[in-house]
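*Asks:* How does the following fold in three dimensions:
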Amino acid sequence: MNTVPKVAVVILNWNGLHHLQKFLPSVLASTYPNLQVVVGDNASTDGSVAFLKGRYANEVTVIENKENYGFTGGYNRVMAQVEADIYILLNSDVEVTPGWIEPVVQMMQADELIAAAAPKIKAYRKKDHFEHAGAAGGFIDKLGYPFCRGRLFYEVEEDKGQYDTSGEIFWASGAALFITGRHWKMSGGFDERFFAHMEEIDLCWRLKNMGYKVMYCAASTVYHVGGGTLNAEDPFKTYLNFRNNLFLLKKNLPAARAAWVISIRFGLDLIALLRFMGEGKRKDAWAVSRAHQNFVRKVFQRSPVAARQALGGQLPPNMKGLYKKSIVSQFFIKKKHRFSDLDPADLE
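*Replies:* Model (predicted):
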């Protein structure tokens, strides 16, 4: 009997043929002994499926979605057709390194409370620096602003080994997300209302509300290009980020706390809208307004994925990785631009 946990690397693709050609070989070169590589395709029109079936017919399982369901819907449909002890949700624009899977699996196997984990995520184009979307693990402040160890807002740090200690975090980046099959099914997967952006934070928050752990594994490194689907200048990305952050708060905070935090966020978002206007970014300003309108229309709509679920009993919520202060004030007013500048006593 094979006692090595089965791991499935699941890559969601949408018109990413160039990324698959460049980065899939590094995934297939992984040394983990019980590995399945799956590419789920969101109705690409660039020849991705033909390439995979022609070049990697014996090495890659291809699952085709009938249409582009976005990051959340696409993954939910693909993952329903894959069985594994541990899933790795991996962006198509990620280059992996030798031995990247083994230390994370070892960490997860050592503690049954660990539901999800993240490797160190560095920038593909600037490999001595962390990457914006994950870095050395995700955290969140008391007002719901996400940030990373190694990246606060637009300040991305050089990796000098300062975050080479593994430990608990609040959220793991969807660019390279390890999650056990049991916890994926228990949580219900991604909330498809998010479409893309912050869906992994919502998933991790739900798991933490159930009492489970999310970890950062410093012994594993991947390199992420970033911005492969929506670049930072796309107003649709602005819309998703502002709207989904409000969904995140409404779903995962207690009702009274959520109402208080969201009221503050509306005011701060208004400041952001005015800043966009002052910078001549009218489409981004309008995106913030549309985000608020959409949230208000759906504020009483029940989420298709429950905010808290349990299997075999309820554990107390685990808020490790919650920053007790405002990262906005710490960064913009007190000029603390590195994670190491923050007082560790202010982290749960």
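*Asks:* use CA for all of it now, contacts and neighbours both
*Replies:* Will do.
*Asks:* Could you check how far residue 107 is from residue 263?
*Replies:* 39 Å (C-alpha to C-alpha, to the nearest Å).
*Asks:* again with residue 28
*Replies:* Per C-alpha to C-alpha, residue 28 is found 48 Å from residue 263.
*Asks:* neighbour-wise, which of these two wins?
*Replies:* Neighbours were counted for residue 28 and for residue 263 using other C-alpha atoms under 10 Å; residue 28 has more, 17 against 11.
*Asks:* Was I right to think the more buried one contacts residue 36?
*Replies:* No. At 9.2 Å, residue 28 and residue 36 do not qualify as touching, with contact defined as C-alpha atoms under 8 Å.
*Asks:* Other residues contacting the helix or strand containing residue 95?
*Replies:* Using DSSP states H and E, residue 95 maps to strand 94-96. Strand 94-96 is contacted by residues 23-24, 26-27, 124, 175, 221-225 when judged by C-alpha atoms under 8 Å, 6 or more residues apart in numbering.
*Asks:* what about 7 Å?
*Replies:* Contacts to strand 94-96, defined as C-alpha atoms under 7 Å, 6 or more residues apart in numbering, come from residues 23, 26-27, 221-225.
*Asks:* Second input sequence below; structure requested for side-by-side comparison:
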Amino acid sequence: MTAVVVPVFNAPEETADCLAALRATLTGSHVNVIVIDDASDDPAVPELLNTLPEEWVRVRNRQNLGFVATANLGLALATRADVVLLNSDTRVTQGWLEAILDCAATDASIASVTPLTNHGEIASIPAFCRPNPWPEQPETWARACADSGPPLYPEVPTAVGFCMFLRRACIDQIGAFDELAFGRGYGEENDWCCRASAAGWRHVLCDTAFVAHRGGASFGPLGLKPGGRAMETLLARHPDYLDRVSAFIEADPLAERRARIVDRFQALDRQRDPQPAD
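*Replies:* Below you'll find the model as predicted:
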């Protein structure tokens, strides 16, 4: 059993796009969807949530708890299930969840899985570690990722929180996100991943899945503002964090595969919109 948890705060148009894509791509009864409104003050959000499928779990916080506490509530509501934590400014694509779960199933020691995206630092494509524009053709990118040869599933120092599979066995062992230290967000997934790594777990990229991400302003390495409190807390706990991230970026194990994915995307794009003959 897998649960998809979507924390929501305001941004009704982006949230509607996210939930519509989620609804269109989920098949079967093996997925439990939990949508948590963190006390949005935009009345359009609860109105939107009232239109969701009856089988989806809908929760509204009585007061704003912040992203991390809301995410932890979702992990708790998912009970025994593995969880995919999905930001409300994303758009999933056909086959995204199946690809992520297939990746997770390759090794029971995998604690987290992150798909490729346009805006996700070490998971970004086509430009690596840079925010790419919102894709006009996310489904074509998804097909390109799926059709570019056998997956590599490279190990990474941390997941990226826009879309993150978390294995329940790891949650049970090391606990949920630290909402006291990272209560308003930024850094909680990095800390969780470092704790999991210290306990012998692994984190990987799923290079056969693509999830579009709108994202916000860049916060430097893995969404953290240089010199910010979250980064200070993270480095105090895990002094080698930046060294491990830098080593992954320097090695760039997906460089050749990204190039193949881009080539495949361009080929699919030409098939979709062939150029007129001279």
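*Asks:* Pull up the aligned stretch in the second structure for the strand holding residue 95 of the first structure.
*Replies:* Under TM-score structural alignment, strand 94-96 of the first structure corresponds to residues 90-92 of the second structure.
*Asks:* ok, residue 141 of the first structure - how many residues close by?
*Replies:* Neighbours of residue 141 of the first structure (other C-alpha under 10 Å): 19.
*Asks:* Kindly provide the distance from it to residue 191 of the first structure.
*Replies:* Counting by C-alpha to C-alpha, the gap from residue 141 of the first structure to residue 191 of the first structure is 21 Å.
*Asks:* Checking the equivalent of residue 220 of the first structure over in the second structure next. Helix, strand or coil?
*Replies:* Residue pairing (TM-score structural alignment): residue 220 of the first structure is matched to residue 209 of the second structure. Assigned with DSSP: H, G, I helix; E, B strand; the rest coil, residue 209 of the second structure falls in the strand class.
*Asks:* which residues does the spatially closest residue to residue 90 of the second structure that is not a sequence neighbour contact?
*Replies:* The spatial neighbour of residue 90 of the second structure that comes closest, neighbours along the chain excluded (C-alpha to C-alpha, 6 or more residues apart in numbering), is residue 213 at 4.4 Å. Neighbour list for residue 213 of the second structure: 89-91, 117-119, 134 [criterion: C-alpha under 7 Å, 6+ apart].
*Asks:* Tabulate these in a markdown table, adding columns for neighbour count.
*Replies:* Formatted as a markdown table, these follow (neighbours: other C-alpha atoms under 10 Å):
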| residue | neighbour count |
| --- | --- |
| 89 | 22 |
| 90 | 24 |
| 91 | 24 |
| 117 | 31 |
| 118 | 26 |
| 119 | 29 |
| 134 | 15 |
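*Asks:* Still touching in the first structure? Go through these.
*Replies:* Mapping the contacts of residue 213 of the second structure onto the first structure (both residues aligned by TM-score structural alignment, their matches' C-alpha atoms under 7 Å) leaves 89-91, 117-119 still in contact.
*Asks:* Which member of the residues you listed is positioned nearest residue 156 of the second structure?
*Replies:* Using C-alpha to C-alpha, residue 117 comes nearest to residue 156 of the second structure of those, at 15.1 Å.
*Asks:* Give me the distance between that closest one and residue 129 of the second structure.
*Replies:* The gap separating residue 117 of the second structure from residue 129 of the second structure is 11 Å, by C-alpha to C-alpha.
*Asks:* tally of neighbours for the closest residue to residue 121 of the second structure other than its chain neighbours?
*Replies:* In space, and not counting its chain neighbours, residue 121 of the second structure is closest to residue 129: 4.0 Å by C-alpha to C-alpha, 6+ apart. By other C-alpha under 10 Å, 18 other residues sit near residue 129 of the second structure.
*Asks:* What ranges does the stretch 101-250 of the second structure have for its strands?
*Replies:* Remark: strands assigned in the stretch 101-250 of the second structure by DSSP state E, counting those that start in this stretch are 110-116, 163-166, 202-210, 212-213.
*Asks:* which other residues reach the longest one?
*Replies:* Defining contact as C-alpha under 7 Å, 6+ apart, one finds that strand 202-210 of the second structure is touched by 93, 96, 99-100, 103, 109-117, 141-142, 145-146, 151-159.
*Asks:* For that strand, give me the average deviation versus the first structure.
*Replies:* Taken over the aligned residues, the distance from strand 202-210 of the second structure to the first structure averages 0.8 Å (mean C-alpha distance after the TM-score superposition for the first structure).
*Asks:* Show me which residues of that strand are buried.
*Replies:* The neighbour-count check on strand 202-210 of the second structure (16 or more other C-alpha atoms under 10 Å) flags 202-210 as buried.
*Asks:* same question, the second one
*Replies:* For strand 163-166 of the second structure, the neighbour count (16+ other C-alpha under 10 Å) marks 163-166 as buried.
*Asks:* can those go into TSV with extra columns for distance to residue 261 of the second structure?
*Replies:* Shown next, in TSV, are these (distance: C-alpha to C-alpha, whole Å):
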residue	distance to residue 261 of the second structure
163	20
164	21
165	22
166	26
